[in-house]
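Asker: please find the sequence and the predicted model below.
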Amino acid sequence: MDWASIIGLILVITGIFSGQLIEGGRLSSLVQPAAFVIVVIGTIGAVLLQSRMPTFIRGVKMLKWIVSMPIDTSKKTIQEALIWSVVARREGFLSLERYMGASKDPFISKGLRLVIDGIDPVRLKEILDVDISLYEIEQRQAVKIWDAAGGYSPTIGILGAVLGLIHVMENLSDPSKLGSGIAVAFVATIYGVGLANLFFLPVSNKLKEIISSEVTRREMLSDIFYSIALGDSPRVVEERLANHKK
């Protein structure tokens, strides 16, 4: 559980509502279904227009990482890597098959399989580095939907404000309808700017940080498999790991 995200979200909501009450306003005045529909549905539509559906779905699924971050397995990976190097040195590459079968991480399984198959170390590292690059590109493309939402929502909020003002101008002869039109105009702007700067963009930045951590872990694994394939001693593998921890 990522308490920083949860606390941050609570502070955002509390700050906005508290400020509204301190100013003597009503919370109900911030609830405008028309403005919500314009901004949220409009933003989703704009993001879908620029994205492929698989990319959009992948980006939405990443949202769960904000409150439930992927488990950091770096320490466990380091311990396992030292075991792999010792076993490979003493018993040969084929002895790593039991670790490959027990691993639930596809990248680790692939790396161990390449070592077991006796792939040339340089070629092995090239294969794994390409895999890392493809993973990073795919993940960052998915995160871009949140960047895009952060860019579109303020503009769509302004669009909602203009629509609200048009509604006001159309009903100048009926004062009873002026209030709702003006409310939609201002609240739509609040929704657009607020969602962009208090949700969409922070979510994007946090997801980028998570992806960067995973890429770093995979780069470390790539170096480990390269070292094991070269037949390096466990001491050399440990030195490579030390370089990644700096």
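Answerer: Alright, I've got the coordinates.
Asker: C-alpha only now, for contacts and for neighbours.
Answerer: Will do.
Asker: so what's the residue lying closest to R58 once chain neighbours are set aside up against?
Answerer: Residue nearest to R58 in three dimensions, not counting chain neighbours: A142, with 5.8 Å by C-alpha to C-alpha, 6 or more residues apart in numbering. By C-alpha atoms under 8 Å, 6 or more residues apart in numbering, the contact list for A142 reads 55-56, 58-59.
Asker: which helix in the protein has the most residues?
Answerer: Using DSSP state H to define each element, the chain has its longest helix at helix 121-170.
Asker: one more structure, for comparison:
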Amino acid sequence: MDPATLIGVIVGLVIIVVANLMEGGNPTSLLLVPPMLLVFGTTLMVTLAGGTMSDAKHALGALRTAFTGGVRPAGEVVPMVVALAEKARREGLLALEEELKGVEDPFLVKGVTLAIDGTDPEEVRDILESEVHAVKAQGKHSAKFFADAGAYAPTIGIIGTVMGLVHVLENLAQPEELGHLIAAAFIATLWGVMSANVIWLPIGNRLKRLTELEAARMELVIEGVAAIQAGSNPRVIAQKLSSLLPAGEQAAPPAKAA
């Protein structure tokens, strides 16, 4: 679990509330149902209108992943692949069938299983790369849904403010009500801008980043499976896969003897 988005969104909202209190404001005055309903409801509906029902279902289903999900570090793949390569080099590919029962990475299991079944290396790569493409496409659609919501929300907030100001003009004969009505009118703009920059856009960026990390891990697995199938030396495989990792995840080179 990686709660970065959950922490960021909640703490960001808390800071806004604290800043409001420090300025002498009343946070409850910001919680007006009509402008919030207008901003959140209309934003979701117009975002839905720009895509398909399937896109919306997948995007809303990805909310849990955005707030609490995470991707295992790609570096974890290297020792697993090296262990499989060592066994395959000693006992052959068929010996890996039993070894796969202890592997928790389903994508790695799928790739090695294809290799065990005698699938042509090019076909194995094509099958696995197609799955990576599908993951990227799904992540792109989910991220785009929330990025679009972040683009629509401020404009929807302005619409709400204009509606509120029209209501203000209708009540010019009651000056004692104008202050409250004007303040309420601008709440819609506040929620439009705030929801876009504190909720929708961070969620979209989070889903995009998780997709990138998952795809990078899967691509590392593809290279590992190809190396196992080719019968490469396990030490060479370890060096090759490590070189594909980000600098922060690469293992430190062994120290030279004095």
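Answerer: Ah, there it is. A quick note: this is a predicted structure, and the numbers were derived from the prediction, not measured.
Asker: so after superposing, what's the score?
Answerer: The TM-score (TM-score structural alignment, normalised by the length of the first structure) is 0.90; 246 aligned residues with a C-alpha RMSD of 2.1 Å.
Asker: rewinding a little: wait, which of the contacts of A142 of the first structure is closest to L27 of the first structure?
Answerer: Lowest distance from L27 of the first structure to the contacts of A142 of the first structure (C-alpha to C-alpha) belongs to G59, with 31.6 Å.
Asker: host element of that closest one?
Answerer: If you go by DSSP states H and E, G59 of the first structure is part of helix 53-61.
Asker: helices and strands around that helix, which ones?
Answerer: Packing partners of helix 53-61 of the first structure (3 or more C-alpha pairs under 8 Å, 6 or more residues apart in numbering; DSSP states H and E): helix 121-170.
Asker: show residues contacting stretch 79-97 of the second structure.
Answerer: By C-alpha under 8 Å, 6+ apart, the surrounding residues in contact with stretch 79-97 of the second structure are 99, 103, 112-113, 115-116, 221, 224-225, 227-229, 231-235, 237-238.
Asker: please repeat the previous calculation with a cut-off of 7 Å.
Answerer: Applying C-alpha atoms under 7 Å, 6 or more residues apart in numbering, the contact partners of stretch 79-97 of the second structure are 116, 224, 228, 231, 234, 237-238.
Asker: now swap in stretch 236-247 of the second structure and tell me
Answerer: If you take C-alpha under 7 Å, 6+ apart as the criterion, stretch 236-247 of the second structure is touched by 75, 78, 82, 220, 227, 250.
Asker: filter those residues down to the ones in strands?
Answerer: Counting by DSSP state E, no part of the contacts of stretch 236-247 of the second structure is found in strands.
Asker: quick check: of the residues you listed, which lies closest to A151 of the second structure?
Answerer: Closest approach to A151 of the second structure among these (C-alpha to C-alpha): L220, at 34.4 Å.
Asker: now do the contacts for that closest one.
Answerer: Neighbours of L220 of the second structure in contact, by C-alpha under 7 Å, 6+ apart: L241.
Asker: any idea how far it is from K140 of the second structure?
Answerer: 20 Å (C-alpha to C-alpha, to the nearest Å).
Asker: quick revisit: can you give me the angle the longest helix of the first structure makes with helix 53-61?
Answerer: Counting by axes from the mean of the first three to the mean of the last three C-alpha atoms, to 10 degrees, helix 121-170 of the first structure lies at 80 degrees to helix 53-61.
Asker: nearest spatial neighbour of G160 of the first structure, skipping sequence neighbours?
Answerer: Closest to G160 of the first structure by C-alpha to C-alpha, 6+ apart is A188, at 5.3 Å.
Asker: so what corresponds to the one you found in the second structure?
Answerer: Alignment note (TM-score structural alignment): A188 of the first structure maps to A188 of the second structure.
Asker: and the host helix or strand of its match, what does it pack against?
Answerer: Taking DSSP H and E as the definition, one finds A188 of the second structure inside helix 175-195. Packing partners of helix 175-195 of the second structure (3 or more C-alpha pairs under 7 Å, 6 or more residues apart in numbering; DSSP states H and E): helix 33-36, helix 121-170.
Asker: now the angle from that helix to helix 121-170?
Answerer: Relative orientation of helix 175-195 of the second structure and helix 121-170, computed by the same axes, to 10 degrees: 170 degrees.
Asker: at the geometric centre of the second structure, which residue sits there?
Answerer: By C-alpha atoms, centre = their mean, the second structure has its centre lying nearest to L207, at 1.6 Å.
Asker: can I assume it is in contact with A66?
Answerer: Yes: using C-alpha atoms under 7 Å, L207 of the second structure is in contact with A66, at 5.8 Å.
Asker: mind listing what's buried along stretch 53-60 of the second structure?
Answerer: Residues 55-56, 59 are the ones in stretch 53-60 of the second structure that count as buried (16 or more other C-alpha atoms under 10 Å).
Asker: now stretch 61-79 of the first structure
Answerer: Buried residues in stretch 61-79 of the first structure, counted by 16+ other C-alpha under 10 Å: 62-63, 65-66, 69, 74, 78.
Asker: export the residues you listed to TSV and tack on distance to L159 of the first structure?
Answerer: Formatted as TSV, these follow (distance: C-alpha to C-alpha, whole Å):
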residue	distance to L159 of the first structure
M62	29
L63	27
W65	31
I66	29
M69	35
S74	46
I78	52
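Asker: which two among those are spaced furthest apart?
Answerer: Maximum distance among the buried residues of stretch 61-79 of the first structure (C-alpha to C-alpha): 28.1 Å, for L63 and I78.
Asker: report how many residues lie close to the closest residue to T68 of the second structure other than its chain neighbours.
Answerer: Closest residue to T68 of the second structure apart from its sequence neighbours, by C-alpha to C-alpha, 6+ apart: P3 at 5.0 Å. Counted by other C-alpha atoms under 10 Å, the residues lying close to P3 of the second structure total 13.
Asker: then D105 of the second structure?
Answerer: 15.
Asker: ranking the helices and strands packed on helix 175-195 of the second structure by burial, who's on top?
Answerer: Per-stretch averages of neighbours, counted by mean count of other C-alpha atoms under 10 Å, single out helix 121-170 among these, with a mean of 19.
Asker: give me the buried positions along stretch 110-124 of the second structure.
Answerer: Buried, per 16+ other C-alpha under 10 Å, within stretch 110-124 of the second structure: 110-116, 121, 124.
Asker: tell me which two of these sit farthest apart.
Answerer: K110 and P121 (13.3 Å).
Asker: quickly find the element holding the closest residue to D148 of the second structure other than its chain neighbours.
Answerer: Counting by C-alpha to C-alpha, 6+ apart, T47 is the residue found nearest to D148 of the second structure once chain neighbours are left out, at 6.2 Å. Assigned by DSSP H and E, T47 of the second structure belongs to helix 42-49.
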